[in-house]
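Participant: need a 3D model of the following:
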Amino acid sequence: MGKKGELGTFLRSRRARLQPADAGLQQYGERRRVPGLRREELAQLAGVSVDYYVRFEQGRAENVSDSVIDAVATALRLDQAERQHLLHLVRPDPTGRRPAQQVRPGLLRLLDSMPDTPALVVGRRTDVLAWNEALAALMLVDLAGLPPEQRNLTWLHFCDERMRSRYLDWEGKARDLVAILRMDLGRHQCDPGYTDLVARLADRSPEFARLWENQEVREKTHGEYTVWHPAAGTFTLAYETLRLPDDPDQALVVYTAEAGSPAEPALRAVVDGARAGAAPGRF
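Facilitator: Purely as a prediction, here's the structure:
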């Protein structure tokens, strides 16, 4: 799908989830052929002409102002991530395929300095760029032995059957990854690597294709996941995402166990059980 198509599909999906009553508009009982707000209703709420909004949704409006983008976002009740995604879609980065993703030596040393804390560096398209021994022990996946195109968090979650048992809420983790990938795609619409990955995932996984159609977007920030591991059973880990100030396409993701919680000895068992395993990996 082209850049204009991405914008139109996103805006139509957000109109579809709002009813006139939600936006304070009167409904007179007429039969509606489409779900949610019509284009003319959205234009009324945003304070623009219907013709202008139609051109905006179709990607044909030139030099759209910040005030119009903000008015449309407010009318659609977009959250912060959705607003940012809309801005990316309206004003795409013209850069095409980016150089190979490289992890700085200092960041690799940082990973190596945390032998008891699962951590990895995630790049564009949710590619796994580097990881430490604790992360490999937690995932139970030989990342170093995978082809580079499969060393990707979204690909692993949908296409590696071992991931089915790794997360207690597999569906919730799947929704997060798809939303994060789409948010990332908005930043790099001109990079064909995203199109290739999405096409391969949709062809391989009907579940991915279904979730991709939802047009959800989300930043990866912090939270927690409940995981299962054969060496330690079921336990909950928190994660924090730290984006690099000089390269926002890369993020350090660290998983921790709350002190005194059941997860603390569980994580220790996982790491100790794999202490003699493979060395840290990277591209």
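
Participant: use CA for all of it now, contacts and neighbours both
Facilitator: Will do.

Participant: stretch 73-93: which residues count as buried?
Facilitator: For stretch 73-93, burial by neighbour count (16 or more other C-alpha atoms under 10 Å) applies to 73, 75-78, 81-90.

Participant: residues in contact with it: which ones?
Facilitator: For stretch 73-93, the surrounding residues in contact (C-alpha atoms under 8 Å, 6 or more residues apart in numbering) are 3-4, 6-7, 14-15, 18, 23, 42, 45-46, 59, 64, 69-70, 183, 186-190, 217-219.

Participant: how does it look with 6 Å?
Facilitator: Here stretch 73-93 makes contact (C-alpha atoms under 6 Å, 6 or more residues apart in numbering) with L7, L45, A46, G186, R187, R218.

Participant: second chain to compare with the first, below:
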Amino acid sequence: MDQRTELSEFLRSRRARLRPEDVGLRDTTTRRRVPGLRREELAQLAGVSTAYYTRLEQGHGENVSAAVLDAIARVLRLSAAEREHLGRLTKPARRRSGRAAARVQRVRPELQQLLDAMEGVPAYVLGRRLDIIAWNRFGTALLGDFDAMPPEQRNMAWQVFLDPAARELYQDWEGKANDLVGMLRLDAGRDPDDPRLASLIGELSVKSEDFRRLWATHNIQDKGHGTKHLHHAVVGDLSLQYETLRPAGDTDQVLVTYHAEPGSPSAESLRLLASWAATERQAGSVGRGTERTSGAEEAEQAR
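Facilitator: Here you go, the predicted model:
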């Protein structure tokens, strides 16, 4: 990923989404050739010269100070994740090497044991580039049988953009897809030299028009919490809360869990889903724990 190009396009996209009135300016022109703030308007509000900001927006951010970045981020109304991304794009010397970014991802045995013990909670672990590197059986019952998937498909972005079943599962597919693209953008800023991430982005760009459209927006999104509305083929509609937790010892991994409000219809539906999954497991259609562990390692070997 070319850092100068990314910096230029990111700043332009953030500037384009603001109107003069959004930042307390009165627009005295009847028509603007391009949407958003002008460079000189942003520079004035940030307290820098137009020439200085223009150079920055052209991708020359090597010597920009933290104070200037903070001022520009304030004017552009950047989120915390966007501010982090901007900082990484202007400080390429701090980025992780391609070898470090591509190292094998493994969860601690204790974390896998925790996943397996969460029998009533669908859960999985995401690693770098949104790879699905660990999960529990209830997670596969809710989101898909990760054990049975080819290693290269055990990736949340791959699932959402290239598996047609995802459009049936996520009722707000557009919102889910937009969030994932924002997360990949954030990962790309952290690890611009990761060859596996570049390969994934290339595959999604070639095979998915929706991915190309959303990637061009330069959305930045960190993993968080909220509500997901799902339509499951077995139990129907579900309204679930999801939480993202960061296990100690590896900042590249996040544990994602789903739960329903106690006493709600979705809680009953989850109970029915757990019963169905147990029946399927007894029939031998759900993978065993040993298969799951080897599958996660197989995914890394295939990437």
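
Participant: please state their TM-score.
Facilitator: Scored against TM-score structural alignment, normalised by the length of structure 1, the superposed chains reach a TM-score of 0.94; 282 aligned residues with a C-alpha RMSD of 1.6 Å.

Participant: hang on, the earlier thing: most neighbours of all the contacts of stretch 73-93 of structure 1, which one?
Facilitator: Within these, neighbour counts (other C-alpha atoms under 10 Å) peak at G186, which reaches 24 neighbours.

Participant: what do we get in structure 2 for that residue?
Facilitator: Counting by TM-score structural alignment, G186 of structure 1 lines up with G189 in structure 2.

Participant: for the strand or helix carrying that match, packing partners?
Facilitator: Using DSSP states H and E, G189 of structure 2 maps to helix 173-190. Of the remaining helices and strands, none touches helix 173-190 of structure 2 by 3 or more C-alpha pairs under 6 Å, 6 or more residues apart in numbering; DSSP states H and E.

Participant: average offset between it and structure 1?
Facilitator: Comparison of helix 173-190 of structure 2 with structure 1 after fitting gives an average deviation of 1.5 Å (mean C-alpha distance after the TM-score superposition for structure 1).

Participant: and the next element down the chain from that helix?
Facilitator: Beyond helix 173-190 of structure 2 in the direction of the C-terminus, DSSP H and E gives the next helix or strand as helix 195-207.

Participant: relative to structure 1, which residues correspond to the next helix or strand after that next one?
Facilitator: Counting by DSSP H and E, the element after helix 195-207 of structure 2 in chain order, helix or strand, is helix 209-215. The aligned range for helix 209-215 of structure 2 in structure 1 is 206-212, by TM-score structural alignment.

Participant: cool, stretch 248-255 of structure 2 as well?
Facilitator: The aligned range for stretch 248-255 of structure 2 in structure 1 is 245-252, by TM-score structural alignment.

Participant: buried stuff in that stretch?
Facilitator: Residues of stretch 245-252 of structure 1 classed as buried: D249, Q250, A251, L252 (neighbour count, 16+ other C-alpha under 10 Å).

Participant: identify the residues contacting that stretch?
Facilitator: Here stretch 245-252 of structure 1 makes contact (C-alpha under 6 Å, 6+ apart) with L120, V121, V122, G123, R124, T241, L242, R243, L244.

Participant: same question, stretch 14-29 of structure 2
Facilitator: Applying C-alpha under 6 Å, 6+ apart, the contact partners of stretch 14-29 of structure 2 are P35, G36, L37.

Participant: tell me which of these fall in helices.
Facilitator: Applying DSSP state H to these, no entry is found in helices.

Participant: of these, which is the most crowded?
Facilitator: L37 leads those on contacts (other C-alpha under 10 Å) with 24 neighbours.

Participant: tell me how far that residue lies from R19 of structure 2.
Facilitator: Computed as C-alpha to C-alpha, to the nearest Å, the L37 of structure 2 to R19 of structure 2 distance reads 6 Å.

Participant: mean distance, whatever helix or strand R74 of structure 2 lives in to its aligned residues in structure 1?
Facilitator: Using DSSP H and E, R74 of structure 2 sits within helix 66-76. Compared with structure 1 after the fit, helix 66-76 of structure 2 shows a mean deviation of 0.6 Å (mean C-alpha distance after the TM-score superposition for structure 1).
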